[in-house]
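> how does the following fold in three dimensions:
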Amino acid sequence: MPTPGPQPVMILIRPQMGENIGAAARAMWNFGLDRMRVTSPRDGWPNQKAVAMASGAGRLLDEAQLFDSTAEAIHDCTYVFATTARQRDMTKPVFSPEGAMKLAAEKIAAGEKVGVLFGPERAGLENDDIARANAIITVPVNPDFPSLNLAQCVLLTGYEWRRQTTEVVHEVMELAGSDWATGEDKDRLGDHYEERLEEAGFFFPEAKAEGMKRNMRNLWARMPLTRADVQMLHGMMRQMVRWKERGD
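Next up, the predicted model:
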């Protein structure tokens, strides 16, 4: 059964290779999309090559709806996007994938049904297909090589849909079982290094010693150290002192 959350329908118009249909299904499911419609697949349906390529997303192929024409595939949609990289000499709004999926999310939240058309691999959507759409999605690709694989186009659209409907964490720090070092941890580290470096005659000349110590404290303070990092730095200094004492 399809997942319960509202989402756009991904509509593959006259896809040619079963492998590309399977790859498109996999790309959809990567981003939680599982409403696929297919019109007049060239190599027939069902297609074992599509199943093999789907690699874990075979359910989408089992549940995919098959239609004979673009008009039938969008019969219940209230707003339709058509993906194309070429100018079509039609008066329609043109969106980036991000802008299109932002609008799609707004319309779906308001109770509308949104579809996205993807054309066949050889030449993309025909003008008659695009004429039935409300708007166009164009990816800002290299103008000298604008052709996208079917699954790539589906993947880009799915990614932007996910960004609009799921909170995206842009950066996370994995602490690998440790905690951030506290101010006290860094103070003790600073004391340790100052003491040993003082013994080694590092703070020279004397007129510059206070400034050098301050700079070192500033170094520890601005470094994003974990407690494991602090323990390692303590251990490094202890080992260097032992090595020096053995050398004497």
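> CA atoms for contacts and neighbours, from now on please.
Noted.
> where exactly do the strands run in this structure?
Remark: strands assigned in the chain by DSSP state E are 9-13, 36-39, 65-67, 79-83, 94-95, 114-118, 135-137.
> second input sequence below; structure requested for side-by-side comparison:
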Amino acid sequence: MSSEQNEVNGPAIILVEPQMGENIGMVARAMANFGLSELRLVAPRDGWPNEAARATAAKADHVIDQATVFPTLEEAIADLTYVLATTARQRDGFKPVLAPVEAAPVLRARETADERTGILFGRERFGLSNEEVGRADAIVTFPIDPAFASLNIAQAVLLMAYEWMKSGLATEADTPFRGPDITPAPREELHGLLDHLETALAARGYFRPEAKKEKMVDRLRAVLTRPGFTLGEIKVLRGIVSSLDYFSPSEPRGVGYPERKQAADTPRMQRQPRLAPKGDDA
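The predicted model follows:
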């Protein structure tokens, strides 16, 4: 991740007359998920502090504890130099309209330049009034289905907070962790597995009728060459095939040394140099 993530505070999240403490708590959780911490409340209906908010904040206590309350929107944004208003409805006027993915870099650039920014979110029932939108510098709206444009306030905050976090990453595909680096096995190892499996299947009469064997082998190879097995994975598969090849219900692993296994091991053992017993002179 970019080190820039920790160099700026991030925009203030401003909730205008929020009605339910539970929603405020979920907003705090969404903020904390993506590195935002400054929550401003304008005339919350049920007062503040609110234990219902803390209960739904999922331990985002630092956001709840630092939240500030203002009697009016004008006072809540008085110290800010750039403010965005979120809305799902088209508004008459001349305000620029941005998508979240466009708005986040603008906010980050201003924050990096030591400006103070904020994002307005309206009431759960009807959002922001036209007068409140008019106090903002620009509008942010979400690319949602117009047939169902209602967003929960915490969802709206989550979308903006996510875009804010993304705007500070080294690349858009940055994530906190990645899967392991996979190095495919050499082709000779894969071919060895395929030959091993083909021999084992042929010994058990799998390729029937004989005229279709070539096509069946082609399909088998197509399936097994698709995943890009590692060397370790190929060793596991060959161990499975060997176990099926040498052991059977009548001679399971652990009850002895099956004749087929002994017959396969004897030539290999004969090729290995004999080691002198311990204590003998070299």
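> just put the strands of the first structure in a markdown table and tack on mean neighbour count.
Putting the strands of the first structure into a markdown table (neighbours: other CA atoms under 10 Å) gives the following:
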| stretch | mean neighbour count |
| --- | --- |
| strand 9-13 | 25 |
| strand 36-39 | 22 |
| strand 65-67 | 17 |
| strand 79-83 | 23 |
| strand 94-95 | 18 |
| strand 114-118 | 26 |
| strand 135-137 | 23 |
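> figure out which of those is closest to Asn218 of the first structure.
Evaluated over those, closeness to Asn218 of the first structure peaks at strand 94-95, with 48.7 Å, by CA to CA.
> and that closest one, how far from the second structure on average?
Following superposition, strand 94-95 of the first structure is found to deviate from the second structure by 1.1 Å on average (mean CA distance after the TM-score superposition for the first structure).
> report the central residue of the second structure.
The residue lying closest to the centre of the second structure (CA atoms, centre = their mean) is Thr175, at 6.9 Å.
> any idea how far that one is from Ser248 of the second structure?
48 Å (CA to CA, to the nearest Å).
> check Phe207 of the second structure too.
Phe207 of the second structure is 20 Å from Ser248 of the second structure, by CA to CA.
> more neighbours: those two, which one.
Neighbour count, other CA atoms under 10 Å: between Phe207 of the second structure and Ser248, Phe207 has more, with 17 against 11.
> nearest spatial neighbour of the more buried one, skipping sequence neighbours?
Leaving aside its sequence neighbours, Phe207 of the second structure sits nearest to Lys213 (CA to CA, 6 or more residues apart in numbering; 5.2 Å).
> for Ala209 of the first structure, same thing?
Phe203 (4.8 Å).
> same check on Ala131 of the first structure?
Of all residues not flanking Ala131 of the first structure in the chain, Met90 sits nearest, at 7.8 Å (CA to CA, 6+ apart).
> residue in the second structure matching the one you found?
Alignment note (TM-score structural alignment): Met90 of the first structure maps to Gly93 of the second structure.
> residues near its match, how many?
Counted with other CA under 10 Å, Gly93 of the second structure comes out at 9.
> same thing with Gln90 of the second structure?
9.
> what do you get for Arg204 of the second structure?
So Arg204 of the second structure, with other CA under 10 Å, has 9 neighbours.
> residues contacting Thr117 of the second structure?
Listed by CA atoms under 8 Å, 6 or more residues apart in numbering, the contact partners of Thr117 of the second structure are 10-12, 80-83, 107, 110-111.
> quick one, helices of the second structure?
21-33, 51-56, 61-66, 73-76, 100-112, 130-134, 153-167, 187-203, 213-225, 231-246, 259-271 (DSSP state H).
> just name the most buried of the ones you listed.
With neighbours taken as mean count of other CA atoms under 10 Å, the helices of the second structure reach their highest mean count in helix 21-33, at a mean of 24.
> average gap between that one and the first structure?
Mean for helix 21-33 of the second structure is 0.6 Å (mean CA distance after the TM-score superposition for the first structure).
> read off where that helix ends up in the first structure.
The alignment of helix 21-33 of the second structure onto the first structure (TM-score structural alignment) spans residues 18-30.
> again, but for stretch 134-154 of the second structure
Stretch 134-154 of the second structure maps onto residues 131-151 of the first structure, going by TM-score structural alignment.
> quick check: end-to-end length of the matching stretch?
From start residue to end residue, stretch 131-151 of the first structure stretches across 23 Å - CA to CA.
> picking up where we left off before, now the first structure: which of the contacts of Thr117 of the second structure match?
By both residues aligned by TM-score structural alignment, their matches' CA atoms under 8 Å, the contacts of Thr117 of the second structure still in contact after alignment to the first structure are 10-12, 80-83, 107, 110-111.
> the second structure: which residue goes with Gly111 of the first structure?
Gly111 of the first structure maps onto Asp114 in the second structure, by TM-score structural alignment.
> ok, its match to Glu7 of the second structure distance?
10 Å.
> what do you get for Ala113 of the second structure?
11 Å.
> which outside residues touch stretch 183-194 of the second structure?
221, 224-225, 228-231, 234, 237-238.
> same thing with stretch 211-225 of the second structure?
By CA under 8 Å, 6+ apart, stretch 211-225 of the second structure touches 190, 194, 198, 207.
> how about those residues in CSV, adding distance to Val101 of the second structure?
Formatted as CSV, these follow (distance: CA to CA, whole Å):
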residue, distance to Val101 of the second structure
Leu190, 45
Leu194, 49
Glu198, 53
Phe207, 57
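> and which of these is nearest Pro49 of the second structure?
So of those, ranked by how close each gets to Pro49 of the second structure (CA to CA), first place is Leu190, at 64.6 Å.
> residue in the first structure matching that closest one?
Per TM-score structural alignment, Leu190 of the second structure is aligned with Lys186.
> how much space between that match and Leu233 of the first structure?
11 Å.
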